[in-house]
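Novice: All I have is the shape, not the residue letters:
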């Protein structure tokens, strides 16, 4: 498996690994990564061996770094081939990112390739890999990979098997939330999001007085100071959410960024959402959210529009309207893909067997 750098590449790979092992307990799964990425932390925690190769980041503009690219690519591809030979790889599965390009070039003509694209717009690595692959799969239509089979994103079993209603009481007790009050889950990714932090801390008093509870993951490097309204449902700030399954189960509505993994998880568990796309990049996060928004399962608010007043005027009435939330719940579930891990695993094992 090759998919490093960010959690958006690593988590689908780990979900695939877990599913392959469930289907074929005798299989061996090895992750390929670089020393720069989160894989050095996440992969060993999940119990899988990690092989490191030199990273080959693509320069965004002409520079002396661009002149050194051919040599760096050759070195990384050579090291990748050494790993493939040593572990006896039967198939290479790439999820994008720096290490995937080395994996695709190293496997070319030697080991069959399967490509999975999680984002609404495919990156350079997967565009190269798709030209060499035996199978190409994607999370959403129109990813930029012609002929890709749309299957969604492989997710952890704790997410795909989540029964929010059955876990609700336990989840709220775990986080110290009110057992019955309408509750909003707020998070901005693993590092938090300043826009969400400012808007919700600014609206905390109004939310409390309206009888709404909040579970707010503000990021480990940030802090959120709120004045608890006496007698109101708790506003619970935490640096990081270790148990996303419990966080999803505790909430009636989520307000979050719209990275590909986040949209996939929210859709799979059927949680109504307000997506606030990251304002940087090529507009990819807005594209990730669009299928769920179009289906009626979510609303979209731009980063610059999310203020404390917008929370009070739009998000507060929404979380207190159970009929609207129920319709959004049904619409969200219809866009979700709970079987993506199994579909991808079966595809990979089929290619390996051939």
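Specialist: Happy to help now that I have it. Just so it is clear, the structure is predicted and the values come from calculations on it, not from any experiment.
Novice: all contacts plus neighbour counts: C-alpha atoms, from now on.
Specialist: Will do.
Novice: by contact count, what packs against the helix or strand containing residue 289?
Specialist: Here residue 289, judged by DSSP states H and E, is contained in helix 284-295. Using 3 or more Cα pairs under 8 Å, 6 or more residues apart in numbering; DSSP states H and E as the contact criterion, the secondary-structure elements in contact with helix 284-295 are helix 260-269, strand 298-300, helix 322-335.
Novice: So what touches whichever helix or strand comes after the shortest one?
Specialist: Reading on from strand 298-300 to the C-terminus, the next helix or strand found by DSSP H and E is helix 308-310. Helix 308-310 is touched from outside by 198-203, with contacts defined as Cα atoms under 8 Å, 6 or more residues apart in numbering.
Novice: same deal with stretch 203-213?
Specialist: Applying Cα under 8 Å, 6+ apart, the contact partners of stretch 203-213 are 177-178, 181-184, 226-229, 232-236, 308-309, 311-312, 316, 320.
Novice: still on that earlier bit, narrow the contacts of helix 308-310 to those in strands?
Specialist: Applying DSSP state E to these, no entry is found in strands.
Novice: Show me which pair in those is furthest apart.
Specialist: Across those, the longest distance by Cα to Cα is 8.6 Å; it joins 198 and 203.
Novice: Take the helices and strands packed on helix 284-295 and lay them out in JSON lines including mean neighbour count and distance to residue 165.
Specialist: Below are those laid out as JSON lines (neighbours: other Cα atoms under 10 Å; distance: least, Cα to Cα, whole Å):
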{"stretch": "helix 260-269", "mean neighbour count": "24", "distance to residue 165": "10"}
{"stretch": "strand 298-300", "mean neighbour count": "22", "distance to residue 165": "19"}
{"stretch": "helix 322-335", "mean neighbour count": "18", "distance to residue 165": "12"}
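Novice: Take this one as well and set it beside the first:
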């Protein structure tokens, strides 16, 4: 009888896509496996997973943070119902192993499966875990990590530091990809503010780019993923610029977009970093400012290894960004060096390594 693996969590692409990548690697190693995803109705998984053809169950669960006091209350009130739903999904799916990928949707289902004695694991991409994974770390059997420093958050789990699984479409592109030094022509900047976009980058970056010297600004060609529902506000921010740009809500072919970029400007979620370092692309990281500072910690690891640059979220519109961009455009060899540093940080085989450990564990 074939075994079933359930991926729990999501909400954002940063949580969901490593789970999708792990499923791709598991399928490659054992085609007989069955898969299902458990997520939240409000999460990106509600759109992405059906398009990939996987079984999907959605919980009526809400986040406990990001909505102020009222949001926390609504999130708390959703827990009893989502717990009952999780139990129902567990009885239907009968998983052999559940792997939590983070995000608030991972909590109810993974906790329920742990209580019921099902093998449970989590994947933590970031240097500093999110609240859900910190809590689940007290319950799960295994933890698959990207940074050795993260072990301290999971003292009860068996930890393996293997990196962050990367989607097959990105891996296929990385095999033949080599970053090339930009010439004196178009300078292509890819801007990714996370799967939901980033208002600060959408509004601030055009201001920074307008501070470039005229001769450099006329070379700039921007492709900017602004996030769902943010297109109108981004267009308003770009209305008075005189450089070429394309604004889109979501980049469907991220592998192609990466390979066309001379420079990436992005958040510092570990899923993005894993993809960027697997390819070896120079990046200017703009970490999301959070209470735990996990994105800044992620970016710092890469910057210290010579694989990127970093600015604070509040600095994105400042002259410092224009100075950084001026420096790399005038010295393209520095971009080649950043690309090489990024490549050294990459772990393109992370998905297969995690998959091998999962298969050995459930065999």
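Specialist: In hand now; what should we look at? If you're wondering where the values come from, they're calculated on a predicted model, not measured in any experiment.
Novice: in structure 2, what residues pair with the helix holding residue 289 of structure 1?
Specialist: Residues 294-305 of structure 2 are where helix 284-295 of structure 1 lands when matched by TM-score structural alignment.
Novice: Am I right that residue 214 of structure 1 sits in a helix?
Specialist: No: for residue 214 of structure 1, which was evaluated using DSSP: H, G, I helix; E, B strand; the rest coil, the result is strand, with no helix membership.
Novice: Relative to residue 317 of structure 2, how far out is the alignment partner in structure 2 of residue 124 of structure 1?
Specialist: When structure 2 is aligned by TM-score structural alignment, residue 124 of structure 1 is paired with residue 131. Distance from residue 131 of structure 2 to residue 317 of structure 2, counting by Cα to Cα, to the nearest Å: 30 Å.
Novice: Quick one: the helices in the stretch 1-150 of structure 1, in order.
Specialist: Counting by DSSP state H, counting those that start in this stretch, the stretch 1-150 of structure 1 forms helices over residues 7-23, 39-45, 64-67, 69-87, 98-107, 124-132, given from the N-terminal end onward.
Novice: what comes up buried for the last one?
Specialist: This points to helix 124-132 of structure 1. Across helix 124-132 of structure 1, burial judged by 16 or more other Cα atoms under 10 Å covers 125-130, 132.
Novice: mean shift between it and structure 2?
Specialist: Once the two structures are superposed, the average separation between helix 124-132 of structure 1 and the matching residues of structure 2 is 2.7 Å (mean Cα distance after the TM-score superposition for structure 1).
Novice: Measure how that helix sits relative to helix 98-107, angle-wise.
Specialist: Angular relation of helix 124-132 of structure 1 and helix 98-107 on a 0 to 180 degree scale: 30 degrees, by axes from the mean of the first three to the mean of the last three Cα atoms, to 10 degrees.
Novice: Which other helices and strands does helix 124-132 of structure 1 contact?
Specialist: Here helix 124-132 of structure 1 touches helix 98-107, strand 113-117, going by 3+ Cα pairs under 8 Å, 6+ apart.
Novice: and what of the fifth one?
Specialist: Of the remaining helices and strands, those touching helix 98-107 of structure 1 by 3+ Cα pairs under 8 Å, 6+ apart are strand 31-33, helix 69-87, strand 92-94, helix 124-132.
Novice: distance between it and the chain's centre?
Specialist: Taking the mean of its C-alpha atoms, helix 98-107 of structure 1 sits 22 Å from the chain's own mean (Cα atoms, centre = their mean, to the nearest Å).
Novice: go on, the first one?
Specialist: Averaging C-alpha coordinates over helix 7-23 of structure 1 and over its chain gives two centres that are 12 Å apart (Cα atoms, centre = their mean).
Novice: Quick check: it compared with structure 2, mean distance?
Specialist: Mean deviation of helix 7-23 of structure 1 relative to structure 2 after superposition (mean Cα distance after the TM-score superposition for structure 1): 1.4 Å.
Novice: With the third one instead?
Specialist: Per the superposition on structure 2, helix 64-67 of structure 1 and its aligned residues are separated by 8.8 Å on average (mean Cα distance after the TM-score superposition for structure 1).
Novice: one step back: out of the contacts of stretch 203-213 of structure 1, list just those in strands.
Specialist: Using DSSP E to define strands, the subset of the contacts of stretch 203-213 of structure 1 located there is 183-184, 235-236.
Novice: For the aligned residue in structure 1 for residue 97 of structure 2, give me its contacts.
Specialist: Residue-level alignment of residue 97 of structure 2 against structure 1, with TM-score structural alignment as criterion, gives residue 91. Residues in contact with residue 91 of structure 1, defined by Cα under 8 Å, 6+ apart, are 111-114, 348, 351-352.
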